[in-house]
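In: Need coordinates for the below:
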Amino acid sequence: MLVVRVVPVGRARLVGAAVRRRLVPALTGSAPTASILTTPARCNSQLAADAHRRRHKNVITGPDAVALRLHRGHLVVQHPRWPVDDAFFSLAWLRDHCRCRHCYDNSTFQRKTDVRQLSSVGNPLHFNVNSTGTVLEIIWHDGHQSEYSMRWLWENSYVGARHREQRQSRLWQRCLWDGRRTSAEDLTSVVYDSFMTTEEGVRRLMKGFLTHGAAVVTGVAPTPAATQAVVERVGVVQHTMFGGVWEFTADGRHADTAYGRDELLPHTDGTYYSEPPGVQVFHCLAHHGHGGETTLVDGFAALNSLHQADPAAYELLSRVPCAGEYRDPSRRLHMVGDGPVIAHRAGAEPTPDSLLRLRFNPYDRAAARRGEPAEVEAFYGAYGRLTELLWDARRRLRLKLRPGTVILIDNWRVLHGRASFTGRRHMCGAYMARSDVLSRARSVGLLI
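Out: So this is what the prediction gives:
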């Protein structure tokens, strides 16, 4: 039975109704009996003032009640299943996130909202929760009607951001490592058949990739076509000046030190691009000779050490640009990419907890044409300090790539190198955009 209690509020200066009800808990699936408490709404300014003064006292009773009120341009929600006392939803944000057919195209997942109108969103005429307790309903000052799933609001708004991060950490956590405590056997390895035929195989590989910055698929046919199939199971091959899925030997075909036999110290690829490739894929198709072991270094672990030992160097490398370049006059190529050595997530504090990308390739550094003269010497000191950490042999994880083994490396985090070798070594590989890989991780439930 639905029980309705009406609380008188005095004079009838009504422009709508504010509704309080016990909500069917959207996050738990249980369904208690709903009781609705309805109060007439005053004019916008009076309503906000009254709601702020009452702070729900003498308005809503009962431990499971959901309370709604206006406060200084926000709709404030008190939800018994949400781990916050007051959830403040900006009225502009709510209007921007209306999902009706006039504001959002659900077939293309694109907005139709005119953002120029969002800076002057007035108080709504009416707001309440629907009879099933699952949907917030708003009638705006211009008569437009919006509906929001309470679950959707929690899962997609800034209100629940911190708690989404906590849920995310329970799915996987980044594991920093170095060669003293980690070996190739610690990297996640998935058999080709499982990877290609089951989503669980993809999920295992992606979880290992996110955790350690590298993961392996075994049992792959030693051909470029099979390698491409592995890549396309995760995302899309990123085409560059080297091609799509490329092959190389020590033939000097390109103006790049990778096309030789000498040792390559750990580095990241593509520092000469505006956005370096997100993932590096390698597959050794054949090797008739000795040496050529792949070396990996966890760049984020080294950056964590740098931040602890020399915060000033860390800060400088997070701010001062260091350009990379690739030149091949025979092909009329001169690529230049610019950006700091250390990049963090947008809007976050520049600390190791918010690391996004490391651009480190001393081989491909361009002429330093930017920066403050007073910081030049300090930059070389900071870059040298980081190089000492990254090239410390104790940090290196070594593995011998053999035909049938494909390795995926996070090029924004993990550096790769190669020992010198003899004989003929036939490799193939590819790049992938980071967005494609993260998209695949979301599809298997690893990113919220």
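In: use CA for all of it now, contacts and neighbours both
Out: OK.
In: my read: Thr405 touches Thr218, true?
Out: Yes: with contact defined as CA atoms under 8 Å, Thr405 reaches Thr218; the gap is 4.6 Å.
In: For those two, indicate the residue with more neighbours.
Out: Thr405 (23 against 17; other CA atoms under 10 Å).
In: Show me the contact partners of stretch 355-368.
Out: With contact meaning CA atoms under 8 Å, 6 or more residues apart in numbering, stretch 355-368 is reached by 267-269, 271-272, 276, 299-300, 322-326, 336, 340-345, 412-413.
In: Out of these, which end up buried?
Out: Among the contacts of stretch 355-368, the ones that count as buried by 16 or more other CA atoms under 10 Å are 267-269, 271-272, 276, 299-300, 322-326, 336, 340-344, 412-413.
In: In helices only, show me the residues you listed.
Out: Gly299, Phe300 (DSSP state H).
In: Inside strands: which ones of the buried ones among the contacts of stretch 355-368?
Out: Those of those mapping onto strands are His267, Gly324, Glu325, Tyr326, Val336, Ile342, Ala343, His344, per DSSP state E.
In: and which of these is nearest Ala374?
Out: Ile342 (20.1 Å; CA to CA).
In: Return the distance of the closest one relative to Thr211.
Out: 20 Å (CA to CA, to the nearest Å).
In: same question, Asp269
Out: As for Asp269, its distance to Thr211 is 20 Å (criterion: CA to CA).
In: I have a second one here; can you model it like the first so I can compare?
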Amino acid sequence: MARAALWPGAPGTVAAPLSPAQPRSAPLSPAQRRCRPAAVPGPPPLYGLRALCPAHLYGGGGGPAPGRPGAAPALLPARPRRRPRALGPGSAAPSTGAGPGEPPRVPETPVPSMCESFRAARSACWAQGAAAAAAGGGGGRSREEPGAAAETLGNSIPSASQASLHHPPAQPRARRAPGEFCLEFSHFTAAQVSCARSGQQKAYRMWCQRLAWLLRGSSGRRWPRSVAASARGHHTAPRSLRCAWQLHGDHLELRYGNTLMRLDFVWLRDHCRSASCYNAKTNQRSLDTASVDLAIRPQAVRVDESTLFLTWPDGHVTRYGLEWLVKNSYEGQKKQVMHPRILWNAEIYRQAQVPSVDCRSFLETDEGLKEFLQNFLLYGIAFVENVAPTKEDTEILAERISIIRETIYGRMWYFTSDFSRGDTAYTKLALDRHTDTTYFQEPCGIQVFHCLKHEGTGGRTLLVDGFHAAEQVLRRAPEHFELLSRVPLKHEYVENVGGCHNHMIGVGPVLNVYPWNNELYLIRYNNYDRAVINTVPHDVVRRWYHAHRALTTELRRPENELWVKLKPGKALFVDNWRVLHGREAFTGYRQLCGCYLTRDDVLNTARLLGLQA
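Out: Predicted coordinates for the structure are as follows:
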């Protein structure tokens, strides 16, 4: 990081240039001292920097009392000021004066107070800065060069708005605005430049090390971790906080860790978790959002190591954990995955060797249920072994994780190839990959299959991870993925068979994504039930067909097809929002039962067991 020189070119200062052969850190020669003005003006008021003086650190003197205009804030609890050593009887107080333009001399005995040494060091730095400015030096020095005098301890924020985030500017300023906290001066070797005697250098070095110890912290005490400023003030937080913020017209800009958040003031007021605004027992909002002033703005803002504090015009104080804000802000959500998954093709799934769960463990233990749900959430399919081959036992199995969703097919469906319903599934024909109930406004979330009997050949079940296929489309042709996720289509089911009369219509795009992070959460793919395409303008229709063809090609790749043979006693749970299923044509008598489950209830069960769902 570039170092900024201390007050170079201050008004009213003139100094003779140093010889190029003479180091900048060397003492001034008598000739150079004679060329200096009668007096070197002192440095400008330091505001936030004055708070670094030990007397101000502990609320001591050396300036206006805390709370009065121009006072530096007391950053640490008050403690008695350190007194100099007592002089012996008849001893005269040593003089600390100096010649015109010279830095103050530090007496060897008694040891001066830390505040006095700091002031002396500051004046010496001022004199050296003026001499360096007159010599043509304006920039900062590296830490290795003698005379380096300033170092910024604030965070470094690599963004386009770096200057607006209240970090020290590249070029020094003569004055800093009140309330601007810029922690500088990690070491003061420049204080040694004007010291001719080794004893003075030793004293200065001792106090400079003490000051650096206070700024950087040591094993015994660290810099205060709470930095306060008014709502209009500037702020630069210590590195330990990893935090910086700035108020804008209608929002707070806050960086914590690697996340830069922009938090609207109304949002910050609306989501207050105080007892008067939020019922912690019911986890519900108590605040009437309609009562919040849409032009609200905090009167004061304060940040410590883990918490943001906002004081509103009515005096109400809102507190937010910084980690909570990262998790719940828009910027934080963009980086998070709602539902962790493992995308797979046939080879990936076989190599994973995902185990089936025994029926007794599934029904009687939370461990067995949790293992089953973990597999289901990650892969979209899961198996339960050793289930009694009856519809009643299958119903008990399904109710272990969810409420059964009753549909036009009843509570538990039970079918053979007798075409008792107006659906291709009730035949012996092969079924291409598809998802069920695309003609519902909200397709059924989970489907359960249990083969009770099969006396014949064929009939294998086809499973394809739709999310894996969509991911391949996104990687190879992002424009196709975007089109499939934006164009809504109608799906329709018309039935007039026997006593069953139904006309269902569902509307939605083929791919459904969360808009904030583009995460896919639902695929609605069923070429059997897709209705007339009348929701797409003519200039989009052809492009939609190209996108649909690209997805279909991925879904039909042989390497993406997982074929399994369902047998009596082995129940299959399928995520109908993700995994497409199909069937091989078969011969003989084949009897299946199953049901649909409410997706919300399955995810609720998983969360209660500590899983992310």
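In: Got a TM-score for the two of them?
Out: The TM-score (TM-score structural alignment, normalised by the length of structure 1) is 0.77; 404 aligned residues with a CA RMSD of 3.6 Å.
In: contacting residues around the counterpart of Tyr192 of structure 1 in structure 2?
Out: Aligned counterpart of Tyr192 of structure 1 in structure 2: Cys359 (TM-score structural alignment). Counting by CA under 8 Å, 6+ apart, Cys359 of structure 2 makes contact with Val384, Glu385, Asn386, Val387, Leu397.
In: same question, Glu559 of structure 2
Out: When contacts are counted by CA under 8 Å, 6+ apart, Glu559 of structure 2 is found next to Asn345, Ala346, Glu347.
In: What is the nearest of those residues to Pro313 of structure 2?
Out: Here the nearest of the contacts of Glu559 of structure 2 to Pro313 of structure 2, counting by CA to CA, is Asn345; it sits at 57.7 Å.
In: That closest one touches Glu561, doesn't it?
Out: Yes: with contacts counted by CA under 8 Å, Asn345 of structure 2 reaches Glu561, the gap being 6.8 Å.
In: For the two, list the residues in contact with both.
Out: By CA under 8 Å, 6+ apart, Asn345 of structure 2 and Glu561 have these common neighbours: Val464.
In: What's Phe282 of structure 1 aligned with over in structure 2?
Out: When structure 2 is aligned by TM-score structural alignment, Phe282 of structure 1 is paired with Phe449.
In: Number of residues surrounding its match?
Out: 20.
In: what do you get for Gln46 of structure 1?
Out: Gln46 of structure 1, neighbours per other CA under 10 Å, totals 12.
In: That one sits in which helix or strand?
Out: helix 44-54 (DSSP states H and E).
In: Next, the mean deviation of the next helix or strand after that helix compared to structure 2.
Out: Following helix 44-54 of structure 1 in sequence order, the next helix or strand is strand 65-71 (DSSP H and E). Taken over the aligned residues, the distance from strand 65-71 of structure 1 to structure 2 averages 5.6 Å (mean CA distance after the TM-score superposition for structure 1).
In: Please identify the buried residues of the next helix or strand after strand 65-71 of structure 1?
Out: Going down the chain from strand 65-71 of structure 1, the next helix or strand is strand 74-78, by DSSP H and E. Across strand 74-78 of structure 1, burial judged by 16+ other CA under 10 Å covers His74, Leu75, Val76, Val77, Gln78.
In: What of stretch 276-284 of structure 1?
Out: Pro276, Pro277, Gly278, Val279, Gln280, Val281, Phe282, His283, Cys284.
In: In structure 1, point out the residues matching stretch 401-417 of structure 2.
Out: Under TM-score structural alignment, stretch 401-417 of structure 2 corresponds to residues 234-250 of structure 1.
In: Report the distance from that stretch to the chain centre.
Out: Chain-centre distance of stretch 234-250 of structure 1: 24 Å, with CA atoms, centre = their mean, to the nearest Å.
In: measure that stretch end to end?
Out: So stretch 234-250 of structure 1: terminal residues 29 Å apart, CA to CA.
In: got the buried residues for that stretch?
Out: Val234, Gly235, Val236, Val237, Gln238, Gly244, Val245, Trp246, Glu247, Phe248, Thr249, Ala250.
In: Please enumerate residues in contact with that stretch?
Out: The contact list for stretch 234-250 of structure 1, computed with CA under 8 Å, 6+ apart, reads 202, 224, 227-228, 231, 258-261, 277, 424-433, 436-437, 440.
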